[in-house]
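A.B. asks: only geometry, no sequence info:
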């Protein structure tokens, strides 16, 4: 059995002491964009600072309930700055922004064990309805957030708008995309991973991390707190409910299940890596508006789940990190190898794969959305004999992908659409029964969002990618700028808009629509709008 109690002592005995450096602009203000603005204390606070420095968030919308979240952190980059005692927090939910028509209220304990974070599953709400919420402790009131419940199961829904986001490296740019996203007409935001990055400080970047690479529970808490001090990110959380899933950087770059990919660190040992995974999962849960069933037990956390929105859409939220076998061919971008084609290799694990197939097979929704981390579609980067592929994506797990493509082709669930991130660029791709045969059936669609900041400003094109696109005819669009994806669903059409930022290395980037594509009900081929 792994002894998690000694993990921090083990690592701190081998790591240099952290020099906490507050990134430029990290605490530049607590104002939230649009109408979402914090209400400061009206009397002397019992805390050293305003306790709601990390804002509020909501998520996991069901027809009659939703999760609301906050964390008390008067000193957010120094462990939170809270005494090691339980603190009661009052919460209120209303049908108006002014919080006058209260429909639900209560008190919840913020405990040191969860870094004084709280999540409330607010029950008894009306379906498909906007609500506003806030938290209060002593004389301090949190920002007011807005959230929305899901429509009733199988109820008719004639439209549904949401945004897809991923990859928000704090050091590599400003979260200007979230400023624009917070003003959108949406019912939901879907984040498919790399909410934080685990690395240390890199010089000559627009902003700086708060210390060297993170390993301990306190490290991960402080890193999540740094990211959540960004006011544009707070605005997006306060504007809409979110569905979240992780990728690799919430723990460590390119990790696979219980395997570290960095052989220069002590966590290359499986026992040590599982200890690191345990504290990373703990901090992730503490900072996300997830339901209580996702609370981790040691290094294990239940993250794959399903959420439905009337008869229009079901989101099958996947976890392609926790259960995968090791990346084949020593990872990286490689030619195919025997491990790449290993029928026992899996990116989802058998239990999750069966769960996905069962859900798709029984779904009554018009659109079946696979909200997951990495691109499913093949991206052959040097076409020809053998080809080269990114082994950290589904390209590295051909047997898993073949089983999924075969299932989609044979069982034909209604309108399967994959959503992914990770690659810091926009893509629109058809999912093929056989990617090596362009004439094979198209069995689904895939839209991949670029990063919020990861990779810096980027550019409209990338010559290397442009060179191999003609040999990948299922790839319909590529763009290498930062931004997000906006999706509008109706019973007959799925429309995807690719939004791009002029730059992210300054806080003054402007946004524009780069391209739009549609998928028609019953016709998975992606078409330009």
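C.D. replies: Good, I have the coordinates. Note that this is a predicted model, so its numbers are computed, not measured.
A.B. asks: contacts and neighbour counts: CA atoms only from here.
C.D. replies: OK.
A.B. asks: Quick check: residue 227 is in a helix.
C.D. replies: Yes. The assignment for residue 227 (DSSP: H, G, I helix; E, B strand; the rest coil) places it in a helix.
A.B. asks: Can I take it that residue 272 is in a strand?
C.D. replies: No. Looking at residue 272 with three-state DSSP, it is helix, so not inside a strand.
A.B. asks: mind listing what it touches?
C.D. replies: Contacts for residue 272 were tallied using C-alpha atoms under 8 Å, 6 or more residues apart in numbering; they are 7, 266.
A.B. asks: Pasting the second one now:
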């Protein structure tokens, strides 16, 4: 008998359980709520994120029927009390802290308890309880204390995980890695209607584009139904941001992107953006500081890891000017050179540059959504550039790279998503000057699934390598990137799988590149 994806999800959830807690804005003392009575509510898993030296934020969402029509996950209208527990060991014999929170319908019965008072640079285990249902156990880690001598750090970063394009095999392998944290650079979901890309694909979710809160909630439920993704969330703390597909392809601030025409009306797009932001918050391990207010959400933030690294997460969608020249890959688009054009907004740009000053970190890492380095798409005489990337916002790129150099940033490395390709490039202070010095390195990671099985090399790669002398490597397979750094060396491993349209692919390191302390030029390992 063949089961649909939705039936398989229900069968799988019957054998696992999880717990939920409410946001820190609502306590069970202020809002008494009944304990959960019903089917296992933890089919979307557990997660932790935004680690600091003394704590993390935990996450889960109660959803006994995640794909139920309407996006409410099979929950009713009443609040539910959820308990959480943090311990030193996975058997919870040595508890550290316990608490309760309330899951309410306003946030799709999701909870985001913020845990404080933990020890720096230490692993912890956590779980939730709702009634008699107990969640899967998650594992998380605090950051080293700011300025504390830190010998080594390992993390992975990923992006672009279209559900319909293939299986999340890469996450199966990521969960087996020895990592301190995972960084997700955007396109966690795709708003557009899905198309066939997997063997035996069948899913009880509307194929239409997501444009409202129920639609976005169903998209996240669809993606989080995947066991490999849930396992990766449970294995490490995550730091997340969004790019465009969490809302609308190529959206920019108040301007809609390439989606359904009716949502090009500004008022309707603001409503759509508010719905997308809320669903994003409801399904990610984000702190109360990131809870959206209507169509606005604070996503740019920074995290310190001892004296070794500072990760600064950018928001390149919410404050940018609309793309020049229609947002296309365009030759001779002079509007992109306008000194008033911004991809960050003045406030975020100043915040980014100010964060470089006085930081004790040996490595400054920028978590970035779209390509920062100049990327000519044609080896001919005319530069053919995408105005959706930093190539469309030259003044901001020069301000960031030049500002970092002027402030004496010791090592600046940019990690980037969006491109569905593994790319390595040196970053120059000013691309208008051929003699401009290299001041930073950029490592673009490929997609988890978007684009299908991919290829080691293709015509796009040959064209890009021929047109861009600062580009050192190209690969278009699927996977993620693993980074190991110490005080002397950054090592970047491109971990790829040969196929994703069917499950079971092995993983291997396609190439490794290094950056040495105080030498911004990238070299192959």
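C.D. replies: Cool, the structure landed. Just so you know, these numbers come straight off a predicted model, no measurement behind them.
A.B. asks: How alike are these chains, TM-score-wise?
C.D. replies: With the length set by TM-score structural alignment, normalised by the length of the second structure, the two chains reach a TM-score of 0.92; 501 aligned residues with a C-alpha RMSD of 1.8 Å.
A.B. asks: Give the equivalent position in the second structure for residue 470 of the first structure.
C.D. replies: In the second structure, the residue paired with residue 470 of the first structure is residue 466, using TM-score structural alignment.
A.B. asks: That should have said residue 163 of the first structure, apologies.
C.D. replies: That one, residue 163 of the first structure, aligns with residue 156 by TM-score structural alignment.
A.B. asks: ok, that match - how many residues close by?
C.D. replies: 24 (other C-alpha atoms under 10 Å).
A.B. asks: Ok, residue 345 of the second structure next?
C.D. replies: Neighbour count of residue 345 of the second structure, defined by other C-alpha under 10 Å: 19.
A.B. asks: Can you tell me what it aligns to in the first structure?
C.D. replies: Taking TM-score structural alignment, residue 345 of the second structure has residue 349 as its aligned residue in the first structure.
A.B. asks: Contacts only, for its match.
C.D. replies: For residue 349 of the first structure, counting by C-alpha under 8 Å, 6+ apart, the contacting residues are 323-325.
A.B. asks: Does residue 369 of the first structure touch residue 313 like I think?
C.D. replies: Yes. Residue 369 of the first structure sits in contact with residue 313 when judged by C-alpha atoms under 8 Å, with a separation of 7.0 Å.
A.B. asks: For residue 310 of the second structure, what is the corresponding residue in the first structure?
C.D. replies: Using TM-score structural alignment, residue 310 of the second structure lines up with residue 314 in the first structure.
A.B. asks: contacting residues around its match?
C.D. replies: Applying C-alpha under 8 Å, 6+ apart, we find residue 314 of the first structure in contact with 306-308, 363, 365, 367-369.
A.B. asks: any idea which of those has the most stuff around it?
C.D. replies: Most surrounded of these: other C-alpha under 10 Å gives residue 367, at 27 neighbours.
A.B. asks: Could you find the counterpart of that one in the second structure?
C.D. replies: Counting by TM-score structural alignment, residue 367 of the first structure corresponds to residue 363 in the second structure.
A.B. asks: Remind me what whichever strand or helix holds residue 104 of the first structure packs against, helices and strands.
C.D. replies: Per DSSP states H and E, residue 104 of the first structure falls inside strand 102-110. The helices and strands touching strand 102-110 of the first structure, judged by 3 or more C-alpha pairs under 8 Å, 6 or more residues apart in numbering; DSSP states H and E, are strand 87-94, strand 117-122.
A.B. asks: give me the number of residues near the equivalent of residue 512 of the first structure over in the second structure?
C.D. replies: If you follow residue 512 of the first structure across to the second structure using TM-score structural alignment, you land on residue 508. Per other C-alpha under 10 Å, the neighbour tally for residue 508 of the second structure reads 14.
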